[in-house]
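> Here is a sequence together with a model predicted from it:
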Amino acid sequence: MTLEISPAARDALEGWIAHGRALRGAAETTLTAYRADVIDFIAFLTAHHAEPQGLAPLARVTTPDMRAFMAHLRADGVSHRSMARKLSAVKSFYRWLSEREGFEPTAVLSARAPKFQKKLPRPLSEDAARAMIDTVETQSGEGWIGARDAAVVTLLYGCGLRISEALGLRGRDLPLGESLRITGKGRKERIVPVIPIARRAVETYLKLCPFEIAADDQIFRGKRGGALNPRLIQKVTETARMQLGLPATATPHAMRHSFATHLLSAGGDLRAIQELLGHASLSTTQAYTSVDTVHLMKVYLDTHPKAG
């Protein structure tokens, strides 16, 4: 089916995407997914009303239209999580479009997303996290590559960095001090303490690295000297976790989850952990309280004399 959409509506869609790119600093993959979600919505309206969708029809969307859209997604077998994401994209588009065009978007913004069970982060134990770092270092026959991989994974666990943030470090960030200024999602800056073991891991890698690193160069390099591909870190952690007998959830991102969970277990303040992780909302960080509760209940059931 060919999507019939007016040039004005198409321009509005692209304007919204450009707005997200310029002002919110959203990742390209996120913008691509959001664009596809809004196009799916417009395609549904085109079929539902049997007419091309321009700005005027888009402004006339009703509550029954939104109910029909959600029913259409359910009939297509779309998961609750994906339905919620699609609705979020449509609402974001309508907030922007209604301000630009001056219409009332209540019918769209009041639509309720289906409830779904959020997946809890799956952290590694402290021993498993340490073993992962040690094992990652042994995967390559070249010493500098092993030191590189260990340094990256140490930054994920020791500083709670996202893999993109660790691989985004540049020569100007050297030598690593007691803290790092990190620019994360949405171009939000935060200060992250760098523990001594993480500094030493990076220093060891730099001593062995065969490439010069200028101020604008990324610190972590591939075998031929280009920027390190994150897939290589994913592959080396996958090999390490199979050697260690860890579950498939033992990924590079799990090291960041482990950082947060272990801090919380040691009595860390939730708000401080939010700042360290760079979460925009405290509700995102609060998932770790559930993880910690699960761990505490397991310890209780395993050790309390009356629990059995």
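Happy to help now that I have it. This is a predicted model, so every value here is computed, not measured.
> C-alpha only now, for contacts and for neighbours.
Will do.
> residues making contact with stretch 33-42?
Contacting residues not belonging to stretch 33-42 are listed as 5, 13, 17, 53, 69, 86, 89-90, 93 [CA atoms under 8 Å, 6 or more residues apart in numbering].
> Put this next to the previous one:
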Amino acid sequence: MTVRKTADGWIADSRPDGANGKRYRKTFDTKREALEYEAWLKTNATQTPGWQPAKRDVRRLLELIEIWHNQHGRQLSSGEDTYSRLKKMAEAMGNPYADKMTGELFAQYRAVRIEAGISASSMNREKSYLQAMFNELARLDIWKGENPLQKVRSFKIPERELSFLTYDQIDLLFAELKKGRNDHVHMISQVCLATGARWSEAETLRRPQVRNGLIQFALTKSKKVRAVPIDAHLEAELNGHYQKHSSTIGDERFFSTAYSAFIEALDRTSIILPAGQATHVMRHTFASHFMINGGNILVLQKILGHSSLAMTMRYAHLAPDHLNEARALNPLTKWRSNGQKVDSAL
């Protein structure tokens, strides 16, 4: 076994099974790495006769992304968008060899992106895309190694304030929606406010989804179908809207695109919302008033279609009896009610 310096780096040239055994040659950037590899070869050959080192995976990251896309990504509703993002990430990281894709490499890439002004939440999403890709390739028996991102922690993101509209603000917004030229924006907003639907779910609503006092949402973020009851007045309004506009829209849709009209109407009001909560404020408003009016948190989870109760719990503090026990069971209140005497048992 020898380690020597060459123009390309340090070469470990070894025959761990003896002069007649298989020869292993590998180049490293430093002498230390070459020596460590040589020692590793010798140890494995001694402990396990007939041992063979794992072959390198010389595919590049972009090749793995193409395989993922062909074998799995095409079937996902957001597969094309994820595919595009993965390719951009691979190119930004220099399209490394598969066996050189490490958590450290991703962390370096992430640091550069954060320095360039990309948000921590965006980087968490990028990490989840890449990690999920390796997980799926492993399930398909295409990727043999460990997931290179499994030990990389996501950034902790502080919870954002979830703004919701008061009744006065709803009056103000609806008045502006009716003034606009878009014939659909006001009706879409009513659906969101009555059901907690996302804007895209309400905007793409079709006739078969509304019947018997229910709106059934199918193309949802969680990919699960959910049905939300509506009152007879809203159902009648929806049916009347369909009869009036179906000939110009087609495909049994109730509405055409109205997102821009909503933003324009919102801009004409004095309502100030946190960044990223434009149309989504309607969903927050539904959930917030549902809890304020005494709704059940588990029922709200089903209505909103949250896969995790933890996400729905963001609205729990709005319930009128939320943590009321704190008022009655805290030690100060007990101390006062006992005539300000200290319990000797404590």
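Structure's in. What do you need? None of these values were measured; they are calculated from a predicted model.
> one step back: please list the members of the contacts of stretch 33-42 of structure 1 that lie in helices.
When these are checked against helices (DSSP state H), the matches are 13, 17, 69, 86, 89-90, 93.
> By neighbour count, which of those wins?
Using other CA atoms under 10 Å as the neighbour test, those are led by residue 86, with 24 neighbours.
> And it, what's its match in structure 2?
Counting by TM-score structural alignment, residue 86 of structure 1 corresponds to residue 126 in structure 2.
> now residue 103 of structure 1
Aligned partner of residue 103 of structure 1 by TM-score structural alignment: residue 144.
> what residue of structure 1 matches up with residue 304 of structure 2?
Using TM-score structural alignment, residue 304 of structure 2 lines up with residue 277 in structure 1.
> What separation do you get for the closest residue to its match other than its chain neighbours and residue 48 of structure 1?
Leaving aside its chain neighbours, residue 277 of structure 1 sits nearest to residue 160 (6.1 Å; criterion: CA to CA, 6 or more residues apart in numbering). Distance from residue 160 of structure 1 to residue 48 of structure 1, counting by CA to CA, to the nearest Å: 47 Å.
> more neighbours, those two?
residue 160 (27 against 13).
> Isn't that one up against residue 275?
No: using CA atoms under 8 Å as the test, residue 160 of structure 1 is too far from residue 275 to be in contact (10.6 Å).
> if I've got this straight, residue 211 of structure 1 is in a helix?
No: counting by DSSP: H, G, I helix; E, B strand; the rest coil, residue 211 of structure 1 is not part of a helix but coil.
> returning to what we had before: you'd agree the match of residue 103 of structure 1 is up against residue 138?
Yes: assessed by CA under 8 Å, residue 144 of structure 2 is found in contact with residue 138 at 6.3 Å.
> between these two, who's got more neighbours?
The neighbour count for residue 144 of structure 2 versus residue 138, taken as other CA under 10 Å, is higher for residue 138 (15 against 12).
> all helices of the stretch 151-300 of structure 2, in order?
Using DSSP state H, counting those that start in this stretch, the helices of the stretch 151-300 of structure 2 run over residues 167-179, 185-195, 199-203, 232-249, 259-267, 280-292, 297-304.
> will you turn these into CSV that also has mean neighbour count?
What follows is these, written out as CSV (neighbours: other CA atoms under 10 Å):
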stretch, mean neighbour count
helix 167-179, 16
helix 185-195, 22
helix 199-203, 20
helix 232-249, 14
helix 259-267, 17
helix 280-292, 22
helix 297-304, 17
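> residue boundaries of the strands in structure 2?
2-6, 9-14, 24-28, 210-211, 214-217, 226-229 (DSSP state E).
> Which among the ones you listed is found nearest to residue 103 of structure 2?
strand 24-28 (19.7 Å; CA to CA).
> returning to what we had before: make JSON lines out of the helices of the stretch 151-300 of structure 2 and add distance to residue 71 of structure 2.
Shown next, in JSON lines, are the helices of the stretch 151-300 of structure 2 (distance: least, CA to CA, whole Å):
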{"stretch": "helix 167-179", "distance to residue 71 of structure 2": "45"}
{"stretch": "helix 185-195", "distance to residue 71 of structure 2": "36"}
{"stretch": "helix 199-203", "distance to residue 71 of structure 2": "28"}
{"stretch": "helix 232-249", "distance to residue 71 of structure 2": "36"}
{"stretch": "helix 259-267", "distance to residue 71 of structure 2": "34"}
{"stretch": "helix 280-292", "distance to residue 71 of structure 2": "34"}
{"stretch": "helix 297-304", "distance to residue 71 of structure 2": "31"}
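> Residue 310 of structure 2 is nearest to which of these?
Using CA to CA, the nearest of those to residue 310 of structure 2 is helix 297-304, at 9.3 Å.
> Please list the residues outside the closest one that contact it.
So helix 297-304 of structure 2 is contacted by 195-197, 226-228, 287, 290-291, 307-309, 312-313, 316 (CA under 8 Å, 6+ apart).
> Is it correct that residue 189 of structure 1 is in contact with residue 165?
No: judged on CA under 8 Å, residue 189 of structure 1 makes no contact with residue 165 at a distance of 11.2 Å.
> which residues do the two both contact?
Joint contacts of residue 189 of structure 1 and residue 165 (CA under 8 Å, 6+ apart) are 182-183.
> Thank you kindly, that will do.
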